[in-house]
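Trainee: coordinates for the following, if possible.
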Amino acid sequence: MPVPLSRDLPEEAAPLFQPTNVQESPTWRFLSSVNTRYGLSLASYYDLWNWSTSAIDLFWNAVWDETGIIGYKGDHVVDSSAKPSQNVPWFSNAQLNWAENMLQNRSFTKVALIQTTEPTPSNPDPELKTCTFGELYNLVADLASALLLNGFKTGDRVASYSSNCIENVAACLATSALGGIWVSAAADFGPDGVLERFEQVQPSFIFAVDAVVYNAKIHDHLSKLSLLLDGLSSVVPVQPKTIVISTGHQAPDPARWCDDWIDWSEFVKSGKDSKLGRTKTGEIEWRRVSFNDPLWILFSSGTTGAGRPKPIVHRAGGMLLQSRKEFAICGDLRPDDVFFYYTTTGWMMWNFLVSGLATGCTLVLYDGSPLRDPAFLWHLVDKLGITIFGTSAKYIDQLSKKYKPREHHSLASLRHIYSTGSPLAPQLFDWVYEYIHPNVLLGSITGGTDICSLFAGMCSALPVYRGEIQCRMLGMAIEAFNSNGTANPPDEPGDLVCTKPFPCMPAGFWPLPGFGTEEAVKAAQLRYQQAYFGEFDGVWYHGDHILITRSMKGNGGGVVMLGRSDGVLNPGGVRFGSAELYDVIDMCFPTEIQDCVAIGQSIENGTDERVVMFVKLPEGQMLSEELQQRIKGEIRKRRTPRHVPGKIIQVEDIPYTLNGKRVEVLVKKIVNGAPKSSVNPATLANPQCLDIYVEAGNQLRSEVQ
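Mentor: Alright, predicted model coming up:
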């Protein structure tokens, strides 16, 4: 992928945004606090970042205190001499509860959640649903009671196959309140894909909605839920209790309900009546767990190896401490903010959004298409007074081609716009400031499912430069490594690594010790080490190709994302592994397709990519239009519309390495313009087949120029 930003910049390029009153920002207040506390003389963000990544024990200890974490901290932080690959424990004596920290506010007047959906012909003006902090606390208490009434035990997995609604947030909070482990899959995911995830973690409960809205249409969800449960019945020993949320999008149909499903309202009422899990004063009996105990499980997009998506277990304390640092110290999220992020419940940005509750601000939950009516979300900005607007780079790119919000809306409330999912092109920085808001902090951010947080991102004390993520986040010792395993100087591309331990490192892959057989636990530990520590000795390898710029105005260097280091597919900013496509092909076309390889082709001047699948058919067979449509149909049905290849091309052979590994990255590079001479043929079992990919690449690139 070409570098999306020229580095021929003057020593001090003009920023697109310059914060005012920097010394009143939370970052600067934190800098002043640690100077006083530790007798330091830090004078810039770069100074603070350097200290935060060298004295990691002192830094994270200060973050706990600065952000007011509720819980017992203890006197241990971390072994600061350890390598990331050792995955050492953090705050070994600490006891805390994530949900308790989210629900500090108990006001019955302050709104915690606002839920809205995309308009449909039958409901052109959807009613807003609101939930105050006091109401949310009571709902969580009743849900926790109902879970206990139905046999919940600490460490149980509670799963969601739901839309972005108030009930889903409450179920997550109730699970955490009791020391459970939250697992979520987006409602737009096919039941086969969800089965691949849930069968690995064997949830005791599943929360699901009866319908969802997308593209102004109501889509039934009960049929997908039934298929998922049918699949689970043959692979898990105990069937999960299923709670169904009636969304009001469609009329109830009792005939389609299974006898053992539980209606959400009845479930909540049973908890309210039984009042389990409460103290004598009525307070939730928060199950405070170890800092390193699991909070939730997210699933890899395929970067961590072939086969099923890998269940990544995130530790409770790491998620809490990292999000508090990001929001309270770096991002300046405030109690009076109204925070919106366009996300499904299966993307880590949902977890990111919900973690904003600890600030006491209002979250906006949206279910539907973001672009069918491009004005709708910006109408919400003005209607609800949204101050923080989060989205994807792909959304901004598509919006720029059809709508200019500033010409139709006031947008006076906006303070920050966040963008993630794929690199935000430099020209889109210009577009945001011209056509959305001229004086907003545009925070391009990057991290991922693997850490469920940020490596680089926003800081309200720093300027915004064209095409750059503002800074490396405090406490995250990221560098751009070259192939020799050393850090590159500024402005030289390399692989994103993290050289010091950080508390939001996953606890591991599922199953953790105590949750599986000894053999399964050891296999998960091996996969974890191979996933993140197999490239460079001892340091976290993230799989992104980046460039860290030279420091300007004390920022320590911005970060430019240059794409993935591996072959992960990323159409529209939705990342997934090619294995999710191969599994469908293997299952549905075992005799018609002998082999295949799927890659991402760069389009839209590098701002997006389309999935291209090359297929090898039995000798004498030709790829028909009918077969192509069946392939696309099965992938759409079993995965999501995002997974569907934009092009399917027949080839004579699929390239493999000498040790039998399918070669994706090499094919991707050739299709995107890399010369054949850049390939070492000695590493391939069949290098002669590359010529067809060179020809295909020439044709594919001509189609998108």
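
Trainee: please make it C-alpha for all contacts and neighbour counts, starting now.
Mentor: OK.

Trainee: can you show me the strands along the stretch 1-150 of the chain?
Mentor: Shown for the stretch 1-150 of the chain, the strands assigned by DSSP state E, counting those that start in this stretch span residues 71-72, 95-96, 111-117, 129-132.

Trainee: contacts for the second one, please.
Mentor: Just to be clear, that refers to strand 95-96. Residues from elsewhere that reach strand 95-96 (CA atoms under 8 Å, 6 or more residues apart in numbering): 70-73, 287-291, 317.

Trainee: try the longest one
Mentor: Strand 111-117 is contacted from outside by 126-133, 136, 165-166, 213, 357, 360-368, using CA under 8 Å, 6+ apart.

Trainee: re earlier: which one of the contacts of strand 95-96 is nearest Arg7?
Mentor: Checking those against Arg7 by CA to CA gives Gly317 as the nearest, at 38.7 Å.

Trainee: how many other residues sit next to that closest one?
Mentor: Neighbour count for Gly317, taken as other CA atoms under 10 Å: 26.

Trainee: in three-state terms, label it for me.
Mentor: With DSSP: H, G, I helix; E, B strand; the rest coil as the basis, Gly317 sits in helix.

Trainee: surely it and Ala99 touch.
Mentor: No. Using CA atoms under 8 Å, Gly317 is not in contact with Ala99; the gap is 11.1 Å.

Trainee: before we compare anything, build this one as well:
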Amino acid sequence: MSEAGREVLWAPSAERISASRLAQYQRWLAAEKQVETTDFDSLWRWSVHDLDGFWSSIWEYFDVIASAPPTTVLTDRTMPGAQWFPNARLNWAENLLRDCERDGTAIISVNENGISGELSRQDLVAQVANLAAHFRRVGVRPGDRIAAVLPNIAPAIVSVLAAASVGAVWSCCAPDFGLKGLTDRFTQIEPTILIGVDGYQFNGKRIDRIDLLAGLREQLPSVRHTILVRNLDDTVAVPDGVTDYADLVVGDAQPNYEQVPFDHPLWILYSSGTTGLPKGIVHSHGGILLEALKANALHYDLGPTDRVFIAASTAWVVWNMLVDAMATGATLITYDGSPTYARPDHQFRICAEHRVTRFGTGAAYLTLCERVGTRPGDEFDLSALRSMMSTGSPLPDSTWRWVYDAVTGDVHLGSDSGGTDVATGFIGANPFAPVRTGELQGPYLGVDVQSWNEAGQPVTGEVGEMVIAAPMPSMPIYFWNDDDGHRYQEAYFDVYPGVWRHGDWITIEADGACVVHGRSDSTINRGGVRMGSADIYQAVETLPEIAESLVIGAELPDGGYHMPLFVVLRPEYTLDEALLDKIRTTIRTQVSPRHVPDEVIDVPAVPVTRTGKRLEIPVKKLIQGIAPQVAISRATVADPDALDWYIGYAERFHRADVGHAADGSA
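Mentor: Sure, this is the predicted structure:
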């Protein structure tokens, strides 16, 4: 048992620890840098106390390819605004593709019908080189934006690598987004290139997206060139004015990697957009590269013989982390389809068929498999599986145990917590520590994670706000169209100036293990894909029947997730089945199928503050079981009577013992 009294489910053998890449790095530090550490805790403490020494060691140990090597590591530790490796020039794609001259498979593409293709390492390099050459021919220059609407398929990986090769800035959304959700994101960044897909298959249904691409072209006047990936049917006609992707990845172009500054923008991911449009979060070539090397090699223990399958939509930052695994030389497995196609444990079937060594998925999926009684280890040969990553939400204790009972007794299960904001983890797995029920093993190297109470003081063994007290290389370099940095400052540093507040409740135990209790803000985070309430409000409140609305995404103690939508109707309407269907269809088509609410409820009013802000966080706390007197100060409410309805709803909700989450897929 740990100090928190949690059950040990698995522990690495001494041989496995010694052979791990983290142990190899630790021995190298001692021999080459005279940094003596005895265990993970001492290594982590050195990594956060000597940021310059740690991050320069990552650069040197992994032999980062750079046309201009660094002369300085960190010129300014101030957050926001920390400056990393200011004189270095490199390219993220060049470093990811460095190992592709050797024989072997780079990408295995899987869909609901089985293998749809394989790409060798040499072919991957060639396709990236040819597509990058095309980008240059049509005038793409460093800093230009390339927007894509693609599922998790090999062309998406080829395209992001090609974009990075020319120094362009990548931005991708999943094809199940509605037109408005896409235009809300892409109009902000004014892309010059648009890459779309003819469609995708989900749960046996073929979904055409040609019309979506046409609509998006009309909404994006900045686009000069459009490319179509034929994913469903390679005989479908390519629309006028659109180029066939298949024609662009063949040829004799040679690799050519634009050398850019360390902090040159690599890609734009999107915040949840709890107020206004989603924020464009911009990450850098160098920051993402160093985090990818550290996380994949040292924390996940990956190398060239590994096969990595992460079941992720391209709308989820975990897809970007899948691509980053290529930095270790690992083979990637992409999957385009329903996570539960034909059977709930379909993802485990993929793991068995392709001898996956590392499997990443959402906690909600594992919980679903447990609840319906699957036993993948009895059904499939999972002997190749060495590690698993559960992410997106906290994993219930029973599901931790289910993995070791029903999947395999010998696997390193890590529950990681990070996010879109840094495209890596803050806390999670390491190959030295035992796995305990409900715990994340500890902080990531180089991440000064702490739990703070309301007074801004570090606490141990009690729930507090998760903060990051020192800069990380993959913190955003800026938000798009945030010239004065105001929105960036507001997003992370308004509560504790100079210290990153992430918005999670966390307990850090005395031995370094961590327990995450869910979001402390109002972000809708279903299955790891974040969506702001503003996106849903913008869609729902355009309906003539709806006067006001309030949407909540609440993580529940049993690992479930409950997402109700409360609506105030205009006087002449009632919430009948026709209107319910209209609301759900509007959200499904204009926002995302994943974010269709669990229930839609007619309410008398939406509670707001005296300044008119919807009381999302207090209502979320009520649903999570927090007492009303703790969840909200009635003095801050414009109409306290409006809050009473929600207090009653929360009481009824808990009495009914509901809250087992739908996975949001549709």
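
Trainee: filter the contacts of strand 95-96 of the first structure down to the buried ones, PyMOL style.
Mentor: Only the buried entries of these go into this PyMOL selection, using 16 or more other CA atoms under 10 Å:
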select buried, resi 70+71+73+287+288+289+290+291+317
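
Trainee: most remote residue from the middle of the first structure, which is it?
Mentor: The outermost residue of the first structure, judged against the average C-alpha position, is Gly620 (43.9 Å), by CA atoms, centre = their mean.

Trainee: what's the distance between that one and Gln594 of the first structure?
Mentor: In this view, Gly620 of the first structure and Gln594 of the first structure are 12 Å apart by CA to CA, to the nearest Å.

Trainee: okay, now the residue nearest to Gly572 of the first structure when sequence neighbours are not counted: neighbour count?
Mentor: Ranked by CA to CA, 6 or more residues apart in numbering and with sequence neighbours excluded, the top spatial neighbour of Gly572 of the first structure is Lys394, at 5.2 Å. Residues within reach of Lys394 of the first structure, counting by other CA under 10 Å, total 23.

Trainee: now do the same for Lys394 of the first structure: its match in the second structure.
Mentor: By TM-score structural alignment, Lys394 of the first structure lines up with Ala364 in the second structure.

Trainee: and its match, that's in a helix?
Mentor: Yes. Counting by three-state DSSP, Ala364 of the second structure is found in a helix.

Trainee: surely Ala510 of the second structure and Ser2 touch.
Mentor: No. Applying CA under 8 Å, one finds Ala510 of the second structure not in contact with Ser2, separated by 9.4 Å.

Trainee: from Gly276 of the second structure, how far out is Ile536 of the second structure?
Mentor: 11 Å.

Trainee: ok, the two, which is more surrounded?
Mentor: Remark: of Ile536 of the second structure and Gly276, Ile536 carries more neighbours, 27 against 14, as counted by other CA under 10 Å.

Trainee: what about the counterpart of that one in the first structure, is that helix, strand or coil?
Mentor: Here Ile536 of the second structure is matched to Leu581 in the first structure, going by TM-score structural alignment. Per three-state DSSP, the secondary structure class of Leu581 of the first structure is helix.

Trainee: ok, now Thr611 of the second structure?
Mentor: coil.

Trainee: please name the nearest non-neighbouring residue to it.
Mentor: Ala638 (7.9 Å).

Trainee: with Asp41 of the second structure instead?
Mentor: Distances taken as CA to CA, 6+ apart put Gly512 closest to Asp41 of the second structure, at 7.4 Å, once the chain neighbours are dropped.

Trainee: and the one you found, what is it in contact with?
Mentor: Contacts for Gly512 of the second structure (CA under 8 Å, 6+ apart) come out as 41, 441-443.

Trainee: corresponding residue for His47 of the second structure in the first structure?
Mentor: Actually, residue 47 of the second structure is Ser. It isn't His. Aligned counterpart of Ser47 of the second structure in the first structure: Ser52 (TM-score structural alignment).
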